[in-house]
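Asker: This is the structure alone, sequence omitted:
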């Protein structure tokens, strides 16, 4: 059985874009807060393994957050472009 999908409208595209943009801003604020916290609290250890692991964890946290922000920004821009395209396209007969 095939389920029918609701029609694609500019309003739905803009709603999705707003949700994606809001999530992107939230993840950006979280990533910035993590970066500031990690900068304010350096690692105090003489063990080279601890220093390397701490560097890897810090890099993974900031890299993952940055990747999420970029992906959500691309989603937001893509949905905005789709809304413009749907608004300017002629209606199907």
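Answerer: Alright, I've got the coordinates. Just so it is clear, the structure is predicted and the values come from calculations on it, not from any experiment.
Asker: use CA for all of it now, contacts and neighbours both
Answerer: Noted.
Asker: What distance do you get for residue 85 to residue 91?
Answerer: Applying Cα to Cα, to the nearest Å, the value for residue 85 to residue 91 is 12 Å.
Asker: neighbour count winner among these two?
Answerer: Between residue 85 and residue 91, residue 85 has the larger neighbour count (other Cα atoms under 10 Å), namely 13 against 7.
Asker: Helix, strand, or coil at that one?
Answerer: At residue 85 the chain is in helix, as set by DSSP: H, G, I helix; E, B strand; the rest coil.
Asker: here comes the other one, which I'd like you to weigh against the first:
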């Protein structure tokens, strides 16, 4: 068998320019994901808090605590990243709107 690439390579790459509408839609999607992950984090933390560890072994208690902290931390990190992306996309929207408003009108004559 040969290791040939079955997908054809194209030389032309399409450049998509940023627009206020595209960045606003991205910010809304990212903000929704951040809110969903935040809600998931609260649900997980509440679930962990209501179900204590039923063991007297100190090693089991320490490992359980570490795993629970890790799970809540990873979900919190994801929520924070999506929130920061949403804020950045909103800032990009403002920047693009300001650039469009301050751009001098070109006369078509």
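Answerer: Structure received. Please read these numbers as outputs of a predicted model, since none were measured by experiment.
Asker: The equivalent of residue 88 of structure 2 over in structure 1: neighbour count?
Answerer: Superposed on structure 1 with TM-score structural alignment, residue 88 of structure 2 falls opposite residue 78. Neighbour count of residue 78 of structure 1, defined by other Cα under 10 Å: 14.
Asker: Remind me which helix or strand residue 78 of structure 1 belongs to.
Answerer: Residue 78 of structure 1 is part of helix 48-88, with elements assigned from DSSP states H and E.
Asker: Can you name every helix or strand that that helix contacts?
Answerer: Helices and strands touching helix 48-88 of structure 1, by 3 or more Cα pairs under 8 Å, 6 or more residues apart in numbering; DSSP states H and E, are helix 10-40.
Asker: From residue 92 of structure 2, how far off is the residue nearest the centre of structure 2?
Answerer: For structure 2, residue 82 is the residue whose C-alpha lies nearest the centre (Cα atoms, centre = their mean; 2.8 Å). Distance, residue 82 of structure 2 to residue 92 of structure 2, using Cα to Cα: 15 Å.
Asker: same question, residue 66 of structure 2
Answerer: Distance of residue 66 of structure 2 to residue 92 of structure 2, given as Cα to Cα: 38 Å.
Asker: Same check on residue 49 of structure 2?
Answerer: Look at residue 49 of structure 2 and residue 92 of structure 2: by Cα to Cα, they are 39 Å apart.
Asker: out of those two, which sits in the busier spot?
Answerer: Here residue 49 of structure 2 and residue 92 are compared on neighbour count by other Cα under 10 Å; more neighbours surround residue 92, at 18 against 11.
Asker: Who are the contact partners of that one?
Answerer: By Cα atoms under 8 Å, 6 or more residues apart in numbering, the contact set of residue 92 of structure 2 is 20, 23.
Asker: repeat that with 6 Å
Answerer: Residue 92 of structure 2 makes no contacts at all, as judged by Cα atoms under 6 Å, 6 or more residues apart in numbering.
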